[in-house]
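> need a 3D model of the sequence below.
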Amino acid sequence: MDSSITPLSNASMSLAERLAMYAPAIGKGLAITALLSAAAIAMGFVAAVTLYGLRNRWPRIGAGAVRIYVSFFRGTPLLVQLLMLFYLPAAFGVDLNPWLSAAAVLALNSAAFQSEILRAGFNAIPAAQIEAASVFGLTWRQTLWHIQLPQVLRLILPSLTSEAIDIIKGSAVISVLAIADLMRVGKQLSALTYRPLEVYICIAFAYLALTCIVTAAAAVIQRRSA
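Model (predicted):
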């Protein structure tokens, strides 16, 4: 954000001029929020597939461990998870990069929700398909990637879209780590301009624009895959 913006510099500005002044900082914050959210959703999906594999391949030990994992990340606030991961390594003398902490926590949190979404999708696939794949000599991994996942992704796309939107909105908590995401930018602009309502309305519309883009992209993908 431009440090030349001061509380007095916007006193005689029109609304349009003030919005133009906010735009560069909000644009940068929007890009950071989008990047971190996309990384978290992608990593969370990979982790969710891994959790499904643990639950499926080792029903006794794996299923129990996955249930504990899912219960923890679904049952505790995202902010608490973020602060735990950021400060826990420090207790052992390890300084964790704030960006890494933010991406990791968002991904771990999303993985817990995505794993349940995936489980519902996998359960919807007829067991006869899995049996047929086994008869034709496909391994578990081949069956997963070539038969199950393509069908599951089509089935769960609406739920995954909702999860992606939740992650984008939930990412606002990473501002506590001094990462210049949308919410952090909003706090800084509000402090510098003394116009909190105006600034946060702009921030709200920036979040809305990002979630609308995700929704529109998902709708296009769903139409093309139908």
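
> every contact and neighbour count from this point should use C-alpha atoms.
OK.

> who are the contact partners of the residue minimising distance to the centre of the chain?
Centroid check for the chain by CA atoms, centre = their mean gives Ile167 as the closest residue, at 3.4 Å. With contact taken as CA atoms under 8 Å, 6 or more residues apart in numbering, Ile167 is in contact with Ser37, Ala40, Ile41, Leu106, Ser110.

> format those as a markdown table; extra columns: neighbour count and distance to Tyr22.
What follows is the contacts of Ile167, written out as a markdown table (neighbours: other CA atoms under 10 Å; distance: CA to CA, whole Å):
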| residue | neighbour count | distance to Tyr22 |
| --- | --- | --- |
| Ser37 | 25 | 22 |
| Ala40 | 26 | 27 |
| Ile41 | 26 | 28 |
| Leu106 | 29 | 27 |
| Ser110 | 28 | 31 |
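
> also this sequence, please, to line up against the first:
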Amino acid sequence: MTLKLFTLLLQAAISTVGISLVSIAIGFVIAILLSAARLSGKAIYVAPTQLFISFFRGVPLLVQLLLIYTLLPVIGINVPSVVAAIIGLSLCTAAYQAENMRGGFESVPKGLIEAAEVTGLNPTQTFFRIRVPIALRLTLPALVNEAIMILKSSSLVSVVGIIEITKMAQDLASSTYLPIPIFLSAGLIYLVINWVIAMLGRYAEKSLAGTSA
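Purely as a prediction, here's the structure:
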């Protein structure tokens, strides 16, 4: 295992982390919107939201990526492979994040919501200023776990032409006939990235706990 091969794996890791982080961020925004739709209690919003969550939680991510990658050109939308990959990962993680946050929203004390209404906050302000911060604090560990899962699942984006860590490791292993050191190195890179995410999650959790204290 040479430094040059390891450098190629690190370059692929940058692509993996970039795609994953962008997808997680977009997915979080979508998850908040899905949660708002569910909390509205209106069937016109709740039914499509539940269908969305059921679909993207029930269909394998690999199938979702292939469907998005092949469907977009059919309807006249031509996007780079990386965009298709981000769309697929974002929609998938949004469904899981929304479901994770559901318990957090349900745990928000009704007294706080009533107090917000008394102070003159409208439903939108109450949602973003009261419900979202509390739900985020309560569900942060689950959201961090989902971030780690999405980063590991990003290995599937190779099916749409993205060279990420796993794909790079496969290509290098087949060309150098050094599968064991290359795949061990790829595993080590994944381990370090996920460890950093976990540590950042714990730091954020402590920060939020200190803020609420």
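
> picking up where we left off before, tell me which of the contacts of Ile167 of structure 1 you also see in structure 2.
Using both residues aligned by TM-score structural alignment, their matches' CA atoms under 8 Å, structure 2 keeps these contacts from the contacts of Ile167 of structure 1: Ser37, Ile41, Leu106, Ser110.

> Ile14 of structure 2 matches what in structure 1?
If you follow Ile14 of structure 2 across to structure 1 using TM-score structural alignment, you land on Ala31.

> ok, that match - contacts?
By CA under 8 Å, 6+ apart, the neighbours of Ala31 of structure 1 are Asp181.

> which residues in structure 1 form helices?
Remark: helices assigned in structure 1 by DSSP state H are 15-57, 61-75, 78-91, 98-123, 127-135, 140-143, 149-170, 182-193, 196-225.

> looking at those, which is nearest to Val176 of structure 1?
Val176 of structure 1 lies closest to helix 182-193 among the helices of structure 1, at 7.8 Å (CA to CA).

> give the residue farthest from the middle of structure 2.
In structure 2, counting by CA atoms, centre = their mean, Val118 sits farthest out from the average C-alpha position, at 35.6 Å.

> that one corresponds to which position in structure 1?
Under the alignment (TM-score structural alignment), Val118 of structure 2 maps onto Val135 of structure 1.

> give the burial count for the aligned partner of Ile61 of structure 1 in structure 2, as a bare number.
Applying TM-score structural alignment, one finds that Ile61 of structure 1 aligns to Ile44 in structure 2. Close neighbours of Ile44 of structure 2, defined as other CA atoms under 10 Å, add up to 11.

> and what of the one 3 residues further on?
Counted with other CA under 10 Å, the neighbours of Ala47 of structure 2 add up to 13.

> which residues does it contact?
For Ala47 of structure 2, no contacting residues are found, by CA under 8 Å, 6+ apart.

> that one and Glu205 of structure 2, how far apart?
From Ala47 of structure 2 across to Glu205 of structure 2, the span is 32 Å (CA to CA, to the nearest Å).

> likewise for Pro141 of structure 2?
From Pro141 of structure 2 to Glu205 of structure 2 the distance is 8 Å (CA to CA).

> now Leu138 of structure 2
In terms of CA to CA, Leu138 of structure 2 sits 9 Å off from Glu205 of structure 2.

> with Ile134 of structure 2 instead?
In this view, Ile134 of structure 2 and Glu205 of structure 2 are 12 Å apart by CA to CA.

> list the contacts of Leu189 of structure 1.
Tyr22, Pro196, Val199.

> map Trp99 of structure 1 across to structure 2 for me.
In structure 2, Trp99 of structure 1 lands on Val82 (TM-score structural alignment).

> stretch 91-102 of structure 2 aligns to what range in structure 1?
Counting by TM-score structural alignment, stretch 91-102 of structure 2 lines up with residues 108-119 of structure 1.

> again with stretch 129-148 of structure 2
Using TM-score structural alignment, the residues of structure 1 aligned to stretch 129-148 of structure 2 are 146-165.

> next, the buried residues of the matching stretch.
For stretch 146-165 of structure 1, a neighbour-count test (16 or more other CA atoms under 10 Å) marks 147-149, 152-153, 155-157, 159-161, 163-165 as buried.

> quick check, nearest of these to Pro126 of structure 1?
Checking the buried residues of stretch 146-165 of structure 1 against Pro126 of structure 1 with CA to CA, the nearest one is Gln148 at 9.9 Å.

> residues in contact with that closest one?
Phe122, Ile125.

> returning to that earlier point: wait, the match of Trp99 of structure 1 sits on Ile162?
Yes: at 6.6 Å, Val82 of structure 2 and Ile162 qualify as touching, with contact defined as CA atoms under 8 Å.

> who's more crowded, these two?
Comparing Val82 of structure 2 with Ile162 by other CA under 10 Å, the one with more neighbours is Ile162, at 22 against 18.
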